[in-house]
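Trainee: Need a 3D model of the following:
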Amino acid sequence: MRSDGDPPSLPPPSLPQAERNRTMPQSARIVLGLLTAWLLSSLSMPARAQTLTYEPLDGPGLGKHIVFIAAEESYRSELSMPLMARILSRQGFRCTVLFAIDPANGRIDPRVRNNIPGLETLDSADLLVAFLRWRELPDEQMKHIVDYAESGRPIIGLRNATHPFRYADRTDSPYARFDSASSDPPGGWGRAVLGETWVSHYGVNLVESTRCEVAPDQAGHPILRGVPERFWLPDDVYGISESLEGDAQPLLLGQPLTDWTPDAPANAEKPPLPIAWTKTYTGSAGRAARIFTCTMGHGDAFKVEPFRRLLANACYWCLELEEQIDPLSDLSIIGQYQPGPVGMVGFREGMTPSDPLFANPADENSDTRAVIDDTQPGWRALTEADFAPVNSAADTWRWHDGQLHCTGQPVSVLRTAKTYRNFELVVEWMHERTAGNSGVFVWVTPESIRRLTEAGKPGLPQGIEVQVLDHGYTELMRSQGQATDWFGTNGDVFPVGVRMTPFPPLSPDGSRSFPREHRAKGHGEWNHYYVRAIDGEVRLWVNGGEVSGGTGCDPAEGYLCLESEGSPIRFRRLRIRELPGPESTER
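Mentor: You can find the predicted model right below:
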């Protein structure tokens, strides 16, 4: 008996094989041979996967299934939705991604507007995340989306999901009324369910980027937990009608800027508009569903950690898990993510849902957690009460939702309230912009702190600096015609006005310990530093791997400082464990 994957048995030939070969023309034998080979290989070939699923790890989302739909041509949702699915699977959610698939070859193709295989998974899903535009699905597929919405289960709509359907050919479909140009309901499915339909590009697309600002009186909303009150996105603001549908409550406002850079001024002729809101939708089942809509969604926007946090928090809120939202949870980019240009020019032809591009790699921080367990006895958090001002402005440093925000202005430091000698230190940091510059100082001399405090002017102290530098700094220096061989962007350690013998490899002048491995992540990503300082020796681990350090440090006791040097940066999970040695002293 054959298995289902085996080719079927062929009947015995009516003539001996040699006789058949003599009586059949050579050309026919060639054609028949090719046809037979194709038939046998086709019958034995397994069907290509048409959906992508990430199984959950342990976490607060266990037991919940999120289904993402990525079906639009413009903003690389076929890459960003798998990214968010990978991230959320690490928090316990089972995540399935559905794509627009060309039925002729099984490949992902957003130009195919009438086929999204796997929509039946919505029948048992707990949350739908919709990122689709102008689909005209067959009724048997569309039914699953409509039935889901009418059931009262939650929905998240992203970017052009406000205009998800366009029935240009099948106007007789019972679902044609959900066309974004519909008058019944007005604005179609997008406005009725998500709160708005397509209106316009309010900010000029690819020209006017966006400063995101928390809406008045909404800072305490669970979706905004851990999200800064103001952050930049490489994305443009969508226009909206005079009012959003139903009980929509804006959470974020988007201020168009004059160009596509973080420091661009606001376009004074365009006041901010809502770019993210919550609402409810009550379908035929009579249950009010939680809805979250965000009109941001450019591929590069997903490189910005606050945006990923906003969307992850929205998933928790939609699923009524808001008590489980951790403002410090790890939302680092997992796996490959390089979205490229908007539109079909940036689309990668030939992808399938089983493409290695979508692989879910081993946890990038697993080795960090194995080497440095800062939950063991003796570790404690460093909080606002553990730090004292030196020479910064009043608004340079701000604590919010367990994170320390630094504007980068002026060049200055924030010091600990006491000095330390032997210790282990954990610091997580993230540059908000490319080319960011900062640092962590250890064993800072009290004399240099006194001078900076008394002068009240910009400046940095004397001590051992653990460099916190974004990769973009190299290109910045190069663009200014400056040398780039004297520093690294993966965790240099070097003395500033004190003595230290650096570990190799060394900088060209021998003053810095250069990293042995390049492990640091770029701006918009959280990095994990573990510093061990014992008896005059400093060692640095970056994202789980030891990279640099030095010995013979003198002095080998002093303050710890965080550095402000020109660009915004955030710190979190500051933790310390003092080790045996001379008592640290209060200063």
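Trainee: all contacts plus neighbour counts: C-alpha atoms, from now on.
Mentor: OK.
Trainee: all helices in the stretch 301-450 of the chain, in order from the N-terminus.
Mentor: 305-318, 366-371, 446-455 (DSSP state H, counting those that start in this stretch).
Trainee: swap that for the chain, sorry
Mentor: According to DSSP state H, the chain carries its helices in the segments 17-23, 26-44, 77-89, 139-150, 188-189, 305-318, 366-371, 446-455, 472-479.
Trainee: For residue 258, list the residues it contacts.
Mentor: Residues in contact with residue 258 (C-alpha atoms under 8 Å, 6 or more residues apart in numbering) are 207-209, 264-267.
Trainee: let's see this one next to it:
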Amino acid sequence: MKQFVLSLLSIALVSTSLRAADHVVYEPAGEAKGKHIVLLSGDEEYRSEEALPMLGKLLSQRHGFKCTVLFSLGADGTIDPTAGGSLSHPEALDSADAIVMLLRFRHWDEATSRRFEAAVNRGVPIIGLRTSTHAFNGYPKGSPFESWNFGNKGGWGRKFLGETWVSHWGKHKVEATKGIVEEANASHPILRGVDEIFGNSDVYEAAPPEDALILVRGQILQGMTADTPPASYSKKTSGTKVEQDVNKPMMPVAWTRMVKNDSGTENKVFCTTMGAATDLAEEGTRRMVVNSVFWGLGLEVPAKADVTPVGDYQPTMYGFKGFKTGLKPDDFILAK
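Mentor: Sure thing, here's the model as predicted:
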């Protein structure tokens, strides 16, 4: 009988392990906030598969949130940012209290897309990073989600985040971004305790709608480090073809919105066109994103949130080539 019970226990443990192998859950440490943050990784360029586990560990261990990180997986179960149709364990979205996303050109199956849609329609806050402005593409003609494609009047990104993919306004991999706080909105809770905002990704061209509250603008720098001076040259905007100095005015790189979704409820939205894994190595940029989670959930933003990474965080440089191969969600757990 004892052997039978042990066998059942072994089967249960193996079963649990297999179910958890395609995603990672970080249980809250310290005083639990009672909120579940679901972080969606899936982009080919900016290393969301490295950035979002770091944020998940930080939000759970420093601030008491339960965090679940989902990934794009290849057929062999390893993390594959190029697998645009994959999102592991989408069931987590059913209990999401907030969504943090760094996605690019995803085209999930109908069941997964429905789960994401349902979470949005519940009115959960949405924190969209970098390429999430063009999170979806590749849904076929006639799909219920065809309108999410970025080329369809800006798609999901334009509708919810307030912008889609337009252009690299700064020179890609040549000119970094210094965040300049919008003076009129400097007291916004998302900017509480935020000092220097910097990222070695470039400024995107962006024109959020009038209902957006601009928090930060992006000063294009001449080089890839925070100590380089601002750039000064002219180029034409994509929409109007008007020529302007690239830093006069500076493009918005972080803003908030209140968006009514298809069910009639509202989503609090924070969008930043910064947010590459390397950008989030910077304390001020990381604090802005952490603060946005508190703000989105209607919680008091700390005076100076602890944003110290849990463990070592040395993100891989962005690019369409060079992402780490062979990684599995298991590689990001806190303890084996």
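Trainee: circling back: closest to residue 142 of structure 1 out of the contacts of residue 258 of structure 1?
Mentor: residue 209 (34.2 Å; C-alpha to C-alpha).
Trainee: Which of the helices of structure 1 sits closest to residue 56 of structure 1?
Mentor: Per C-alpha to C-alpha, nearest to residue 56 of structure 1 of the helices of structure 1: helix 77-89, 4.6 Å.
Trainee: Are any of the contacts of residue 258 of structure 1 buried, and if so which?
Mentor: Taking 16 or more other C-alpha atoms under 10 Å as the criterion, what is buried in the contacts of residue 258 of structure 1 is 207-209, 266-267.
Trainee: Pick the one among these closest to residue 87 of structure 1.
Mentor: residue 209 (25.5 Å).
Trainee: how near is that closest one to residue 304 of structure 1?
Mentor: According to C-alpha to C-alpha, to the nearest Å, residue 209 of structure 1 and residue 304 of structure 1 sit 13 Å apart.
Trainee: Please identify every residue contacting each of these two.
Mentor: Common neighbours of residue 209 of structure 1 and residue 304 (C-alpha under 8 Å, 6+ apart) are residue 233.
Trainee: hmm, back to that, residue 3 of structure 1: which of the buried ones among the contacts of residue 258 of structure 1 is nearest?
Mentor: Of these, the one sitting nearest to residue 3 of structure 1 (C-alpha to C-alpha) turns out to be residue 209, at 57.5 Å.
Trainee: Out of the helices of structure 1, which one sits most buried?
Mentor: helix 188-189 (a mean of 28; mean count of other C-alpha atoms under 10 Å).
Trainee: That helix against structure 2, how far on average?
Mentor: Superposing on structure 2 and averaging over aligned pairs (mean C-alpha distance after the TM-score superposition for structure 1), helix 188-189 of structure 1 comes out at 0.6 Å.
Trainee: That helix: how far from the chain's middle?
Mentor: 29 Å (C-alpha atoms, centre = their mean, to the nearest Å).
Trainee: again with stretch 295-305 of structure 1
Mentor: That offset, for stretch 295-305 of structure 1, works out to 8 Å (C-alpha atoms, centre = their mean).
Trainee: Can you check which part of structure 2 it sits on?
Mentor: The alignment of stretch 295-305 of structure 1 onto structure 2 (TM-score structural alignment) covers residues 273-283.
Trainee: quick one: terminal-to-terminal distance for that stretch?
Mentor: One end of stretch 273-283 of structure 2 to the other measures 17 Å (C-alpha to C-alpha).
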